[in-house]
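Novice: generate coordinates for the sequence data below:
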Amino acid sequence: MHTPQLARVLGPWMAAAIVVGTVIGSGVFKKARNVAENVPETGLALSVWVLGGVLALLGALAYAEVATLFPRAGGNYVFLREAYGRMAGFLWGWVEFWIIRTGSIAALATMFTESFHDVLRQALYPGQSVEVLAFWPRQALTVLVIAALAALNARGTILGGRLQVVVTTVKVGSLLLIVTLPFAVLALVSEPSHPPRAEYLSPPWPGSFGGVNWSLYGAALVGVLWAYHGWMNIAPVAEEVTDPQRNIPRALLGGVLLLVALYCGANLAYYLVIPREEMRELRNTTVATEFCLRLLGPVGSLLASGIVMTSVFGSLNGNLLVGPRLLFAMGKDRLAPAALQRLHPSFGTPALAIGVLAGWSCLTVLGVGALTQYRLPVVLGLDLNLPANKAPFDVVTDFAMFGAVAFETLAVASIFVFRYRLPTADRPYRCWGYPVVPAVYCLLMAAVLANMFMTPEQRSEARIGLGFMGVGVGVYLLAYRWRGE
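Specialist: Presented below is the predicted three-dimensional model:
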C-alpha cells in the first residue's frame, strides 16, 4: 500500500522563519506585565527572560540531534512514540490537538482581532474608547482569519512558507524598532514627554539571595516560556525541509539565539520607559502599546497595535502550517482517523488535517467567547469562571503551557534513549555538551512543572491539565490498546 509522503519544499530560510516566526507572537508584547507582577527587581526580572532563552537554547542543542535522527512529519509525536512507545505518542497528540495547538491558535487569532480592532478605533476615533465592532462580530472575524489562513496553507506548503518568511522579516524588524526606539527618541526629540530613564531599572537586585521568592520567580518563568514557546515547531515539518541534517540544526540554533537577543533587548527597552510599578498594572493593554504610546504619543499606540497584529498573524500562520502534520502522522499510524493522512490530489498538502485543526480552533474561539461573555458558572460540573485577578489570555496560556512543558521535556529527554538504543546510528549533528546540556534542561523544566502545582495562580491549570492527560490514557486503552492497533 502506498504511504503518503510530503514533498521537501521548505528551504533554509523558510525553516528559520518557522522557528522564529512561530515563536514571536504575543508573549513578548504582553508577558512583561506578568514578570513585573511577580518579580519586583528589574535586574532579576530581566534574568527571567535570559533564563527562558538559555533553557530554549539548551533544549535546542539536544533537540536538533533528535530531529535530524528522525526527520519525519509529526515532530514530538514521532520522537515520543519511538522512545517511549505508542501510548506516549498518542498522549502528546491528545494534549497537543485538544489543548496546546488549538489553544495557541485561538489565543493568537483572538489577539490579532483585538489588535485590528484597536487599529480601527484609533484610526476612526483617535483618543476615544469606542467599540467599533461588537463582541460577537469580533469573534466572527477571528474565525474568518483562522479559516482564511487554513485555506492558504491547504493550497500549498510553499505558499505558507513564503508568507512565513515575509511576515517573520517584518516581525524581526518591529522588535528591532522597539529595542532602539528609546535611544532614537533621546537623540531626535528635544523634550520628549516620557524620556527613557535609567533610574527605572532600580532596584536591580534583591538585598540578598534569600530575599527572592522563587515560587513567584517560577510563575514568571512560565509566562516567559510561553513567549519562547514554538521553537520546536521545525520538527513537525521536518519531512518537508530540504537537506534536513544541515538545515534543521541551523534553523533551530540560529533562530533561538536571535530570539534571545531580541527578547532581552525589547524587555530592557520596556523597563527604561515604564516603571515596574506601573507596568504590573497594565491589564487592559499590552506593554508594547503603552511603551510606544509614551514615546510617540497616539501615533505610537497605533504603531504598536499594528506591530502586535502583524506579529500574531505570522505566528498564527506558522501554527496552521506545522500543526496539521501531527494529525497527518497519527493518521498514518492509525492513532487517529486514517483519513487524516490523505494528501490533496492537486496541492500535495494534508488538507483534511488542516481543516480539522482549523475547525476545532474556531470552535474553541467561540466556546471561550461564550464563557467569557456570559460567565457560565458551571460546565460539566466544573467551575470555569475565570479568577478575578487573572486575564483570560493568561489562563489559556498557563493551561496550554503545562501540557507543553511536560511532553516537550520528554521529547528532549528522548536523546538519552536514542543514544542508548541507537549508538551506531548516523548523526550528522551531535548535541554539544552531552549529557550535561540535556540533563540540565530536563531538571530545570521538571522544577518549573513542580512549581506550577505549588503556585496558587497556576495550580488549577496544572491539575486540570494532569486530569486531561489521565482522560487521554483512558481513551488510548479503550480505543487502541485493547483493539491491538
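
Novice: C-alpha only now, for contacts and for neighbours.
Specialist: Noted.

Novice: surely residue 41 meets residue 207?
Specialist: No: Residue 41 is beyond contact range of residue 207, at 9.9 Å (criterion: C-alpha atoms under 8 Å).

Novice: give me the more crowded residue out of these two.
Specialist: Neighbour tally, residue 41 and residue 207, criterion other C-alpha atoms under 10 Å: the higher count belongs to residue 41, 20 against 10.

Novice: give me every residue that touches that one.
Specialist: Residues near residue 41 by C-alpha atoms under 8 Å, 6 or more residues apart in numbering: 201-206.

Novice: ok, 7 Å please
Specialist: Shown in contact with residue 41 (C-alpha atoms under 7 Å, 6 or more residues apart in numbering): 203-206.

Novice: these in strands, which ones?
Specialist: Using DSSP state E, the subset of these located in strands is empty.

Novice: what comes up buried for stretch 356-364?
Specialist: Buried residues in stretch 356-364, counting neighbours by 16 or more other C-alpha atoms under 10 Å, are found at 356-362, 364.

Novice: quick one: which of those sit in helices?
Specialist: 356-362, 364 (DSSP state H).

Novice: a markdown table for the residues you listed, including distance to residue 80?
Specialist: What follows is these, written out as a markdown table (distance: C-alpha to C-alpha, whole Å):
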| residue | distance to residue 80 |
| --- | --- |
| 356 | 23 |
| 357 | 21 |
| 358 | 24 |
| 359 | 26 |
| 360 | 24 |
| 361 | 24 |
| 362 | 28 |
| 364 | 26 |
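
Novice: can you name the two of the residues you listed that are farthest apart?
Specialist: Across those, the longest distance by C-alpha to C-alpha is 12.3 Å; it joins 356 and 364.

Novice: just confirm residue 347 is within a strand.
Specialist: No: using DSSP: H, G, I helix; E, B strand; the rest coil, the secondary structure at residue 347 is coil, not a strand.

Novice: surely it is in contact with residue 155?
Specialist: Yes: with contact defined as C-alpha atoms under 7 Å, residue 347 reaches residue 155; the gap is 5.7 Å.

Novice: so which of the two has more stuff around it?
Specialist: Taking other C-alpha under 10 Å, residue 347 and residue 155 do not tie; residue 155 has more neighbours (18 against 14).

Novice: before we go on, could you also do this sequence so I can check it against the first one:
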Amino acid sequence: MAEQTHLKQSLGLMDGTLIVVGSMIGSGIFIVSADITRNVGSAGWLIAVWLITGFMTLTAALSYGELSGMFPKAGGQYVYLKEAYNPLMGFLYGWSFFAVIQTATIAAVGVAFSKFLAYLVPELGNNYFLFDAGIVKVYSGQLVAIAIIVLLTYVNSRGVKEGKFIQTIFTTAKLLALFGLVVLGFVLAKENFWAANWETGFTPMQDLGQKDELGKLMPTSWVGISGGALMGAIATAMVGSIFSSDSWNNVTFIAGEMKNPKRNIGLSLFLGTLIVTVIYVSANLMYLYVLPLNELAFAADDRVAVAAANRIFPSFGTYLVAILIMISTFGCNNGLIMAGARVYYTMAKDGLFFKQAGQLNKNAVPQWALWAQCALASVLCLSGRYGDLLDMISFVVVLFYVLTIVGIFILRKKQPDTPRPYKAFGYPLLPAIYIIMGLAFCALLLIYKPGYTRPGFVIVAIGIPLYYWARKSFKPIDTAEEA
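Specialist: So this is what the prediction gives:
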C-alpha cells in the first residue's frame, strides 16, 4: 500500500477531551502533594497551590481556543509561536519539546508505571538491578518502561483509531477509579483529620526535615515562613502541580486529525482542563481528610495516594492504588506518544526537522516521527535523568505558555482579518492575568531556585545554532493543507 499524504480527520469532541484528560493525569496527583505540603506547610496553602495551578491551566486553555480556531492544523503550539513571532521561535519550542519536554515526560511516566508494577511483581521494579552496561546501570524497571513506550509507539503507528481506542478505554477507567477513590475516602475512612489539618489554615510553614541514615526524609519541626521565603516556597511547590497539570495542550498537536477542529479543539481544551482541575482539588481535599498533615508531607517515597488508600482499605489499599496508577500512566503515555509525533511532523513539513518525520505511512500517521520520539524517550529512561530534566524544564514550559498567550495580542494586530471562530474568553483581562502569573512564577524560580532555570535556558539556547543548521540542511515539504 502506498504512503498517505494527508492526516485523516477521525477524532471527535469526546476523543479530544479524553486526550486532554488522559495526557494530563499521569502519576503526579498520586505523589507530588507530599512535596507541595513540605514546601508550604498548611492545608490552606496546599489547596491554594492546586487552585492557582488550576486557574492558570484553565485560563491558558481558554486562550488557546482562539489560536486553535485560527490555525486548525497539526503542530499546535509550535504553529502558534511561528505565526505570532517567527520560525525561529517556533523551532526553539519544537526543539525543546523533542529534546526534553515531551520525551522526558514520556520517560518519567513510563518509569512511574514500572515503579508501581513493582508492588505486584518486585522483580520488575526500578530497584531490581540487572547489569552494568558501563555507561549506565540497568534496572528491570527501566526495561519495563521502555517496553511500554515501544508497545504504545507500535500501536499508534498502526493508525489513529488504534491509539484512540486505548485512550478511550484507559482514560475512562482512570476517571472512574479516581472519582471512586475520592468519594470512598470521605465515606469509608474510619478516622479523619479534617479539623486538625485545617487548624493550620493559611499559615505557611516549612518543616526542617532531615534524612535518616537510610536517606529517608523524616519530619522534625514546622517553622513559620513569610516574605521571600514564602514566595520561593510557593514557586517551588508549583513545580510539582504544574508538572502534574501539564500536557493539556497535546490536543492542539493533533488538530489535523480532529473533526471540525475550529470548534472541537477549543471545547476539548476547556472541558478536559476543567475535569482535571476538579479531580485534582478533590483528591487533595480527600488526602487532607484521611491523612494527618505530617503523614501527608512525609509519606513513604512521597506516595501520598498509597498512604491514603491504606487508611481507606487497610488490607489492599497499596495494591489498589498501584493498579490505578498503572492504568493512569499507561493511558497518559498513549496520549503523549500519539500527540508528540505530530509536532515533529509539522516541523519537517516546514523544513526544520528530518524529512522522514514529515512522511505518513500507509495508516496515515507519522511513523518515523513516532519511532524517533520512542528512541529518545527510551534513552532518557536508561539515563535516569528524566526527573532532573523535568524539574529544569518547568521554567521553560511556563515561559513558552506565556509567550504563546502573548501571541494572541500580537496576532490581533498582525492578522486582524484571520477568521476567529472562537475568541479567547475574558480577553484581554484573563490572558493578561495568566501572563502576569506565569511571569511571576518564572521570576520567583529565577530568584529563589536558579537551579530550576539555568539548564532550561541552556537547552533552549542550543536550539539557536540547530535552527540555522536545519535551515541549511532540510527543505520544506510542499504539500496541500491538511485541514
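
Novice: residue 421 of the first structure: how many residues sit nearby?
Specialist: If you count neighbours by other C-alpha under 10 Å, residue 421 of the first structure ends up with 11.

Novice: any chance of the contacts of residue 41 of the first structure in a markdown table with distance to residue 371 of the first structure and neighbour count as columns?
Specialist: Converted to a markdown table, the contacts of residue 41 of the first structure look like this (distance: C-alpha to C-alpha, whole Å; neighbours: other C-alpha atoms under 10 Å):
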| residue | distance to residue 371 of the first structure | neighbour count |
| --- | --- | --- |
| 203 | 40 | 14 |
| 204 | 40 | 15 |
| 205 | 41 | 17 |
| 206 | 40 | 16 |
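
Novice: residue 238 of the first structure matches what in the second structure?
Specialist: Residue 238 of the first structure maps onto residue 255 of the second structure when the alignment is built from TM-score structural alignment.

Novice: which residues touch that match?
Specialist: Residue 255 of the second structure neighbours (C-alpha under 7 Å, 6+ apart): 72-74, 261, 265.

Novice: what do you get for residue 177 of the second structure?
Specialist: residue 324.

Novice: one more: residue 155 of the second structure?
Specialist: 162-163.

Novice: the same query, at a cut-off of 10 Å, please.
Specialist: The neighbours of residue 155 of the second structure, taking C-alpha atoms under 10 Å, 6 or more residues apart in numbering as the test, are 149, 161-163, 166, 334, 338.

Novice: from those, which is closest to residue 10 of the second structure?
Specialist: Once C-alpha to C-alpha is applied, the member of the contacts of residue 155 of the second structure that ends up nearest residue 10 of the second structure is residue 161, at 7.5 Å.

Novice: just checking, the closest one touches residue 258?
Specialist: No: applying C-alpha atoms under 10 Å as the test, residue 161 of the second structure and residue 258 come out as separate, 11.8 Å apart.

Novice: between those two, who's got more neighbours?
Specialist: residue 258 (26 against 15).

Novice: longest helix anywhere in the first structure?
Specialist: helix 157-188.

Novice: how much space between residue 328 of the second structure and residue 32 of the second structure?
Specialist: Per C-alpha to C-alpha, to the nearest Å, residue 328 of the second structure is found 15 Å from residue 32 of the second structure.

Novice: who's more crowded, those two?
Specialist: residue 328 (28 against 22).

Novice: what does that one align to in the first structure?
Specialist: Aligned partner of residue 328 of the second structure by TM-score structural alignment: residue 311.

Novice: report the spatially nearest residue to its match, omitting neighbours in sequence.
Specialist: residue 25 (5.1 Å; C-alpha to C-alpha, 6 or more residues apart in numbering).

Novice: contacting residues around stretch 474-485 of the first structure?
Specialist: Residues outside stretch 474-485 of the first structure that contact it (C-alpha under 10 Å, 6+ apart): 86-88, 90-91, 94, 333-336, 468-469, 472-473.

Novice: switch to 7 Å and redo it
Specialist: Counting by C-alpha under 7 Å, 6+ apart, residue 87 sit against stretch 474-485 of the first structure.

Novice: longest helix in the second structure, please.
Specialist: helix 317-349.

Novice: that older thread, report the separation between the match of residue 238 of the first structure and residue 15 of the second structure.
Specialist: 12 Å.

Novice: cool, residue 201 of the second structure as well?
Specialist: Taking C-alpha to C-alpha, one finds residue 201 of the second structure at 40 Å from residue 15 of the second structure.

Novice: same thing with residue 436 of the second structure?
Specialist: Taking C-alpha to C-alpha, one finds residue 436 of the second structure at 32 Å from residue 15 of the second structure.

Novice: again, but for residue 309 of the second structure
Specialist: 30 Å.

Novice: residue 383 of the second structure now?
Specialist: 34 Å.

Novice: looking at residue 309 and residue 15 of the second structure now, which is surrounded by more residues?
Specialist: Each of residue 309 of the second structure and residue 15 has its neighbours counted (other C-alpha under 10 Å); residue 309 has more, 25 against 19.

Novice: tell me which residue of the first structure matches up with that one.
Specialist: Residue 309 of the second structure maps onto residue 292 in the first structure, by TM-score structural alignment.

Novice: ok, residue 144 of the second structure next?
Specialist: So, by TM-score structural alignment, residue 144 of the second structure is matched to residue 141.

Novice: now the strands for the stretch 151-300 of the second structure?
Specialist: With strands called from DSSP state E, counting those that start in this stretch, the stretch 151-300 of the second structure shows them at 205-207, 210-211, 217-218, 222-224.

Novice: residues in the first structure matched by the second one, start to end?
Specialist: Mapped onto the first structure using TM-score structural alignment, strand 210-211 of the second structure spans no residues at all.

Novice: same question, stretch 424-442 of the second structure
Specialist: Counting by TM-score structural alignment, stretch 424-442 of the second structure lines up with residues 431-449 of the first structure.
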